[in-house]
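Chemist: Sharing a sequence plus its predicted fold:
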Amino acid sequence: MKTKLVYVLVSSKEDLYWEQCLISVMSARYQMPQAQIYLVCDDQTNDSLCGKREEIKQFITKLIVIPFDKDVKKIRRSRILKVTLRKIINGDFLYIDCDTLITHSLDEIDDCLFSLAAVLDGHCIFKRHPMFDFFVKQNKHLDYPIDKIVKYFNGGVMYVKDNIEAHEFYESWHNNYLISCSKGSFIDEPSLSKTNIEHGYLIHEIDGSWNCQIRFGALYLSVNKILHFCSKKNMPVSYLSQKAYLKKIKEYGINTENLMDYIRDWKSTIPQGLVTCVGEDASFAVSPLYESSRKHFINNKIKRSLYIPHHNFKDYIISIRNNMLGRIAPKYLSQLLYKELFGIDIRQAIEYDFNKMLYILSFYSNNKEWSTYADKLAVRDYIAAKGLKHILPVVYKIWDNSRDIDFESLPNKFVLKCNHDNGSTIIVIDRYSISDYYVKKYYSKKLSKQFGISTAEPHYMNIPRKVFAEEHLENDKPFSDSLVSYKFFSFYGMAEYCQIIYDSTYHNNQKSIIYRISDWKKQVGFISKNEGNIDIPCPNKLAEMKNIVKLLSENFPFCRVDLYEINDRIYFSELTFMPGAGRIKSFSQHFLNTLGKELKSTEYKWKLS
């Protein structure tokens, strides 16, 4: 095989890109023992290729290292390497994304006569692509006639000749990508599409087997040469795309259980029940039945991630009682619920028990403003007034009625939630796959309920109920399957402890750990239910987080400030005044006493006469 196989890797020990790349280069070497496999990386990635990560060098022919300024972010480094490959590599090459499995020999590519060749994104013409509207929006910033495109190519696998046409194409692609970056978009496909138009549609379409994208490419599963196992990431068809397996590779490297079996037989990577259409019956997967199956999968995943407790008849009667008492005697209801949960009267609890102090704070202090700050929409004005508008996630739309939710006006990924409650969040990673009917029905129920009545949290009752769509924040923490929430327990702006919540994709799997902020030391045993057992790295922006917590909570006797840190940027989540509705059972008594003493120490300042 004369054509070089080329990979681009920009990775650190915290992400999972090296693990994906190891799978691909191992499979390429297995299928083509004599192939020339080039790995192009930046200098920071090269410095990280030690220990287990050095194993990847066993499978490559040549490592090419390109230096970058340290302040250039990973995503930009990765794409710049990709769009400048023609200047880096001598000879014809086949570029291959890291999240791929090579399932057959690729030596046929030597016979390719075209300067550039690639596979259609979605394995269909552009206007029939299920994500057509999304791609149009994604390309708007480059201001070119995208409506004229018939073929929109996926840049995950590209054949590139060493000729003048290809060199000129890559020079233009690089320039267009830099323009894209200047307008805030760091993905490479829009600039690839624009460059293809400018060069007279130079990219030639090759068979879908060269880049079988799992979501749309099942027609090519039985004949695939390159399986793009992370394609679109919205239906984890292959074990190789699952974080849990990639984390095993991080730990065990080339000796990971089943890895060689998966490389020898790609079909063994497919869990039974997710995709039944492999081999000769693969055409099923591009039929309406496949689309309905995929939607069923996505919607079931959403439902499993929501916390919807099961109620029997006894629970139903209790809920009626709680709703009645919550309206006429919330203080008595709070006492009743505490006694039913802990077996003692709250007034007889330890003097500085945190739950008891929250009860006193809730019913014996001036907390009229809590309703405003607990409102996920109204609180945004407070955040902005504090000079912290930059930490607010983007809100796309707000609706008073669930019937009015307009999915067509939203991007492909977004988050839905109510402003007046807890636990109503739905994370949408593919708006083309969700059931509009189910989502609207779900929020119709949420908006019909006046949150806080049955839990004796009267400050929620005055919040005008709405549902809104917010930007989707991508988790960047390899130790969690979900966004990591940092919850700071603050007393008049002073916070000594932070609860870190992770692995919360499914409610029952959620883990948490308490850290002391001053020295970022894990407080083992402070969590009595579902305590995590891993070490959480100190947030890079911890100092800035502390300043934000101080600003937002300095006027409150107690307030929990919830923040995210994503790619070295801080995002606001919410303010909470009554965690666990004032009946926290997941903390150890020692930790409850520690927090309670903090609140007790300022009781003279906030307690009403």
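Modeler: Nice, thanks for sending it over.
Chemist: make it CA atoms for all contacts and neighbour counts henceforth
Modeler: OK.
Chemist: residues touching S490, list them.
Modeler: Contact analysis of S490 by C-alpha atoms under 8 Å, 6 or more residues apart in numbering lists E496, V549, K550, S553, F558, C559, R560, V561.
Chemist: Please work out how many residues are found near the closest residue to S444 other than its chain neighbours.
Modeler: Leaving aside its sequence neighbours, S444 sits nearest to S402 (C-alpha to C-alpha, 6 or more residues apart in numbering; 5.4 Å). When neighbours are counted by other C-alpha atoms under 10 Å, S402 registers 21.
Chemist: measure S402 to K446 for me?
Modeler: 9 Å (C-alpha to C-alpha, to the nearest Å).
Chemist: Same check on E474?
Modeler: Taken as C-alpha to C-alpha, the span from E474 to K446 is 25 Å.
Chemist: Which one of the two is surrounded by more residues?
Modeler: K446 (21 against 11).
Chemist: Tell me the helix or strand right after the one helix or strand that one maps to.
Modeler: Using DSSP states H and E, K446 sits in helix 436-448. For helix 436-448, the following helix or strand on the C-terminal side (DSSP H and E) is strand 467-470.
Chemist: second one coming, line it up with the first:
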Amino acid sequence: MRLKKRFMLSLKNSLRFLPDRQYIKIYYCAKFGGFPNIDEPSTFNEKLQWMKLNCHDPRMVSLVDKCKVRDFVEKRIGSQYLVPLIGVYNTVEEFLGADLPNEFVVKCTHDSQSAHICIDKATFDFGAAARGLETALKRNWYWQGREWAYKGVKPRIIVEEYLRDRERATPNDYKFYCFDGVCKMIQCDADRFENHKEQFFSPAWESYGDWHVSHVPEGELLAKPDGFEEMLTLSQSLSESFPHVRVDWYCIEGKPFFGELTFYTGGGFDPFHSKEDKLRDPLDRYLGDCLVLPEQARTLYV
């Protein structure tokens, strides 16, 4: 683990006793070098902090659950967009005792970064996966960034089919940033485990740069995928009635498969063009303008 990552993890643990608002301000300062304006937010990251503290829509609790969200997707756009489900398990022992296919993806239903990919059961390290899942099951993801929706999610293990893409080792991720049912930006993650590229585009597939800088040379731009227009339409359908939600997809040979719904991208702590001025990032401000905060948020969803 890199030194900076160790420091941030240590900071999270040492500040756990703090109330949400104080924790958010200190952690935000550690990430960006300045405190957020939570009472009058203007940037996207500032507004996500406001949403965590004020927008407590009870629907979000089931929609951040990687198992329960499947019901929502099926009812709104159809089950054909869901990654085929193999099983859901309450314990690591149940997972280890399950009759699994040769290829699968296993992860927890309540967090991020707990996924393990198996492309060959004979060589898959079940021990390492079990240890990682055991640790994840004991962790309430809410404490990582005080993301309200995760506080009440029951930790479980979900196993889905492995989506094999003939063109690349791992499928690309397409993340649609939607606001009240309208997509304003798409993030594409390619080759996540080797030579990772992370680029941003408008709904017309005009480049907004990548994670490091606002300009990407023409020859390095990722191509618009087959199935893009379908993913765009479906994302806007799934995001209706939410001030903001990011809708994530895989696209295999032109066929979209739903990934997840995310209400707090990066916990509201991720700069976009991270090598440029973090507090004056144009994408942070552009998306901040797109996110219209609901009025009287604490009483909207009672």
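Modeler: Good, I have the coordinates. Here the structure is a predicted model, which means the values were calculated and not measured.
Chemist: Just confirm the residue nearest to S444 of the first structure contacts K441, I think it does.
Modeler: Yes. Applying C-alpha atoms under 8 Å, one finds S402 of the first structure in contact with K441, separated by 7.5 Å.
Chemist: Without its sequence neighbours, what residue ends up closest to L85 of the first structure?
Modeler: Using C-alpha to C-alpha, 6+ apart, the nearest residue to L85 of the first structure is Y170, at 7.9 Å.
Chemist: who's sitting farthest from the centroid in the second structure?
Modeler: Here the centre of the second structure is the reference, and by C-alpha atoms, centre = their mean the most remote residue is A122, at 30.6 Å.
Chemist: burial of D281 of the second structure, as a residue count?
Modeler: 18.
Chemist: repeat for the one 3 residues further on
Modeler: Other residues near D284 of the second structure number 22, with proximity taken as other C-alpha under 10 Å.
Chemist: pretty sure it is in a helix, no?
Modeler: Yes. Counting by DSSP: H, G, I helix; E, B strand; the rest coil, D284 of the second structure falls inside a helix.
Chemist: Aligned to it, what sits in the first structure?
Modeler: Superposed on the first structure with TM-score structural alignment, D284 of the second structure falls opposite L592.
Chemist: G254 of the second structure too?
Modeler: Per TM-score structural alignment, G254 of the second structure is aligned with D568.
Chemist: Thought C538 was touching that match, still the case?
Modeler: No. Using C-alpha under 8 Å as the test, D568 of the first structure is too far from C538 to be in contact (11.8 Å).
Chemist: what residue is smack in the middle of the second structure?
Modeler: T262 (4.7 Å).
Chemist: Where does the nearest residue to it once chain neighbours are set aside sit, in terms of helix or strand?
Modeler: Leaving aside its chain neighbours, T262 of the second structure sits nearest to R246 (5.0 Å; criterion: C-alpha to C-alpha, 6+ apart). Secondary structure assignment for R246 of the second structure, by DSSP H and E: strand 245-252.
Chemist: Return the residue of the first structure aligned against M60 of the second structure.
Modeler: Aligned partner of M60 of the second structure by TM-score structural alignment: W370.
Chemist: ok, which stretches of the stretch 201-350 of the first structure are helices?
Modeler: 243-252, 259-264, 288-305, 313-328, 330-342 (DSSP state H, counting those that start in this stretch).
Chemist: Looking at those, which is nearest to V136 of the first structure?
Modeler: helix 288-305 (21.8 Å; C-alpha to C-alpha).
Chemist: Can you report how many residues neighbour whatever residue of the first structure lines up with F228 of the second structure?
Modeler: Using TM-score structural alignment, the partner of F228 of the second structure in the first structure is L542. Counted with other C-alpha under 10 Å, residues neighbouring L542 of the first structure total 16.
Chemist: And the contacts of stretch 227-246 of the second structure?
Modeler: Contacts of stretch 227-246 of the second structure (C-alpha under 8 Å, 6+ apart): 73, 76-77, 175-183, 203, 247, 249, 251, 254-256, 261-265, 291-294.
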